[in-house]
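Below are the sequence and a predicted model for it; my questions follow.
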Amino acid sequence: MKNSVLIIFIFFISFGLKAQYKNISFEKSNARNLKIHQIDFREFSTLIHFQYTNENSGLICAEEDFYIQDKETLKKYKLLNSLNLPICDKAHQFDKLGQIHNYTLEFERVPDEIKKFDIIENSENGFKFYGVKIDNSKEQANVIDVTSFINDTPVKEYGIYYKDGDPVFYYNHKGITVAVMLTYNQNYGKYYQANIMVKNLSGREFNFDPNQITAIMQKNDKVYEPEVLSYEEYMKKVKRQQNWNAFAVAFSESMSANQAAYSSSSSSTTSSGYSNTTGSASGYVGDTYGSIYGSSSTYGSSYSTTYSQNYDGQAAYLAQQNANKNISNYQANQYSIKQTISEGYLRLNTIHNETEYIGYVNIEYEKKIEEIVLSVPVNGTTYTFTW
């Protein structure tokens, strides 16, 4: 796989930039907190670099039906890649108000001579720019290295899947996956049991201390902090450890199955005469995670769609990056999980690179609560899960 990617890189490095512009105006827009940073006309595609400022500490994603439309000809140019912004079955989660997030959308090649166009995210609440015009009489902008542009604001992907009817919430962020499933446990007392999985593909080890996990509950308009039992506290209540291995294996495999759900490929011919292909791949390159999955999406740095109209969106994206830097990245080791630690009740552990740690903590039980929020600190970042 690594060698084939290198061949793609070497093959495409001759395809460079055509023109890039920062002097951009538009007639109207519903996106007051979204800025068009720059537009690049490339050999095989058009890239629009956006900068989004968070106003409500929420989530952001890209709808798959996103396009550029020529105001004169009404021709549409489809979205090929969403770089650093998940397609809307998942989302990027902001941590605070005023936080900035850079992302790049790659579209089918727009003609150089286009005079005015719309940028449309075709959904009820989607972003829309009408009457976009490029002032090409001004000096062209500097080349944007897409990798550097998006790495300044790494994506914090948030998603959900189900295991045996229970929701599993998870984050993918800076090479670390944190997944949590909340269940009810009556062994040795009544507890909410938080089953937690931490996957480390960040390229370096870190300590994970479950004693830093906290919870907040809401009941009858009152908010309070229940006790999250430490290993020592819980073991005082039991005389033996529970059989954990079977559940740990099932939990780990469910996460793998969720990712694998995006691995199948299919094609269908549309009336316009081209095939629309979907597929997936994922892995780590050095310290950088990337995957292509689902119906036209990639995570990490790239959520992509590939059209077989003599155009490979992902290959074009690869070609458009700084060749020397990217080839060097791809020569680095590609990471995969090589060890799983599952010891039952969570304790302080050093999680080495390429290691998966699975366990659980028990939370004080309370009847008829309306909401429970679990905060899980991992490697300097706190991941919040709400039921």
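That came through fine.

only C-alpha atoms for contact and neighbour calcs from this point on.
OK.

Find the nearest non-adjacent residue to the spatially most central residue of the chain, please.
By CA atoms, centre = their mean, the chain has its centre lying nearest to E157, at 3.5 Å. Distances taken as CA to CA, 6 or more residues apart in numbering place H92 nearest to E157, at 4.6 Å, with adjacent residues excluded.

Quick one: residues contacting S252.
M197, I358 (CA atoms under 8 Å, 6 or more residues apart in numbering).

so it sits in a helix?
Yes. Under DSSP: H, G, I helix; E, B strand; the rest coil, S252 sits within a helix.

Distance from stretch 344-357 to the middle of the chain?
Centroid separation between stretch 344-357 and its chain, computed with CA atoms, centre = their mean, to the nearest Å, is 23 Å.

what's the distance between L105 and Q314?
12 Å (CA to CA, to the nearest Å).

shared neighbours of these two, anything?
Between them, L105 and Q314 share the contacting residues N81, judged by CA under 8 Å, 6+ apart.

Below is an additional structure, to be compared with the one above:
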Amino acid sequence: MKLLISQILITSCLLLLGINVQAQYAGASFTTGPSRMEILQVDNRELSTMVYMAYTTPNTDNWNDTSSWMNFGDKTFILIDGSSKPYHMISTINMPINSEAENKYMMFDRRNQRHQFILEFEKIPNGKSFDIIEDVNNPNAFNFYGVNYTPTDSTSYVDINEFIAGYPVKEFGRFAVNGNTVSYVKFKDIVINTVPFFINQYGKYYNMNISVQNYSNKSVLFNPNNVSVEGYKFKKTSKNDNEVYISEPVNLELLTYVEYDKIVKNKQRWNNFWVALGEGMAAYNAGQSYSTTTYSGSAYTSSNAHASGYVGNTYGYANAYGSSYTTAYGQSTTRSYNGAAAYAAQQRANENYANYANNQRQIREQLGDGYIKMHTIPSETEYSGYFNIKHKKIDRLLLKIIIDGEVYPFMF
């Protein structure tokens, strides 16, 4: 609903701003500012100032489609030469606004890609040079100094629809919901939301919950075969006497529904075995009863002996005496079997096992119902599900989902 309302409001604004328009692009320039950025025209309208801009991505060999992005902060403002009064940015057209509450970025797909957009500010005085300040303390921010332009009347305003036609925004963003971070990629009429978790359920996994919202006027296909993941670890090394971090790829295994269901089935089979064994032993022991008797006893014995005779020419004799005292201890155990108790215990064991096995089946069914599968998403509907990635120690995870031939990348 928010998306539809936003579309209606934007369309209304475009219609209002597009009155008496011509495709005339007056020149504008700035003294210092970001490279590869252009200011094409500045229109002072009745209630606001529109700055028409363009950016082109570098044409470099080390292009990385996961790191090239841009946005403007919500605190961006204009300063008029010779004045300290800030003219705040009101809105943007075709460019995400980044804020503390919602991180939003324009994502680029290729080298030498051009993108045109518009910044709208509180109305500034005519004919004055000015600065556009995103963050004066950040050297990497979009700060433009010494902007000069040629004032134009209402008949030469830029046609906004024409200006941004052919430059769709692929927007990546994040926002918080009850302590969890939701990431999304929005392109044209498709929005994909993702929420990652770590789980330990029948194994350790990165668990990806996704939803695909189709606001287009046609059906689109979600195909699990068009989902891929890449892992990276950062390694610190030295380069030109400086410490730098390089990324090393890590192979990650994304489990299909069939693969994960097989893991769940096997683990549940073993769980059922041990539960059945435990319940059976408990039932068997319930029918057995034991009684133990302890006993002890003692005995006394004595003896004596007498002997005499010659040893050489000497006659002699000898007497010997002896005695012993012995005590013995012991136990005896008697086992008895109660058939009725054993039967009742076995019935309880069978019931417990049946409940456990049924609960396991329900868990497996629930896990299977939510796991992503091939699915056609009709217009104005949504498809949601999850999938698991086998856990490995990594520093970054890149997820790519392809819908209708377009790549929707997520970096975690």
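Looks like it arrived, so ask away. Source: prediction; values computed, not measured.

What is the neighbour count of the residue mapped onto the residue nearest to E157 of structure 1 from structure 2?
H92 of structure 1 maps onto M106 in structure 2, with residues paired by TM-score structural alignment. Residues within reach of M106 of structure 2, counting by other CA atoms under 10 Å, total 22.

Return the residues in contact with M106 of structure 2.
Contacts of M106 of structure 2 by CA under 8 Å, 6+ apart are W69, M70, N71, M95, P96, V169, K170, E171, F172.

The third one is in contact with F108, isn't it?
It refers to N71 of structure 2. No. Counting by CA atoms under 8 Å, N71 of structure 2 does not reach F108; the two are 11.4 Å apart.

When the two are compared, which one has more neighbours?
Just comparing N71 of structure 2 and F108: by other CA under 10 Å the higher neighbour count belongs to F108, 22 against 18.

how much space is there between the more buried one and G173 of structure 2?
When distance is defined by CA to CA, F108 of structure 2 is 14 Å away from G173 of structure 2.

go on, E120 of structure 2?
21 Å.

A349 of structure 2 is in what secondary structure piece?
If you go by DSSP states H and E, A349 of structure 2 is part of helix 339-370.

with structure 1 superposed, average distance for the next helix-or-strand element following that helix?
Per DSSP H and E, the first helix or strand lying C-terminal to helix 339-370 of structure 2 is strand 375-377. Average distance, strand 375-377 of structure 2 versus aligned residues of structure 1 after superposition (mean CA distance after the TM-score superposition for structure 1): 0.5 Å.

for the host helix or strand of K262 of structure 2, packing partners?
K262 of structure 2 belongs to helix 257-286 when elements are defined using DSSP H and E. Counting contacts by 3 or more CA pairs under 8 Å, 6 or more residues apart in numbering; DSSP states H and E, helix 257-286 of structure 2 is packed against helix 339-370.

let's go with 10 Å and repeat that
Helix 257-286 of structure 2 sits against strand 314-337, helix 339-370, strand 381-390, with contacts defined as 3 or more CA pairs under 10 Å, 6 or more residues apart in numbering; DSSP states H and E.

Give me the range in structure 1 that the last one lines up against.
Across structure 1, the stretch matching strand 381-390 of structure 2 (TM-score structural alignment) is residues 355-364.

Just give me the neighbour total for the nearest residue to T355 of structure 1 once chain neighbours are set aside.
Taking CA to CA, 6+ apart, and ignoring the residues beside it in sequence, T355 of structure 1 has Q339 as its nearest neighbour in space, at 4.8 Å. Using other CA under 10 Å, Q339 of structure 1 is surrounded by 14 other residues.

Ok, F412 of structure 2 next?
Counted with other CA under 10 Å, the neighbours of F412 of structure 2 add up to 11.

And for S328 of structure 1?
12.

didn't it look like it was pressed against V5?
No. The criterion here is CA atoms under 10 Å, and S328 of structure 1 misses it with V5 at 11.7 Å.

Against A179 of structure 1, how distant is I213 of structure 1?
Separation of I213 of structure 1 from A179 of structure 1 (CA to CA): 14 Å.
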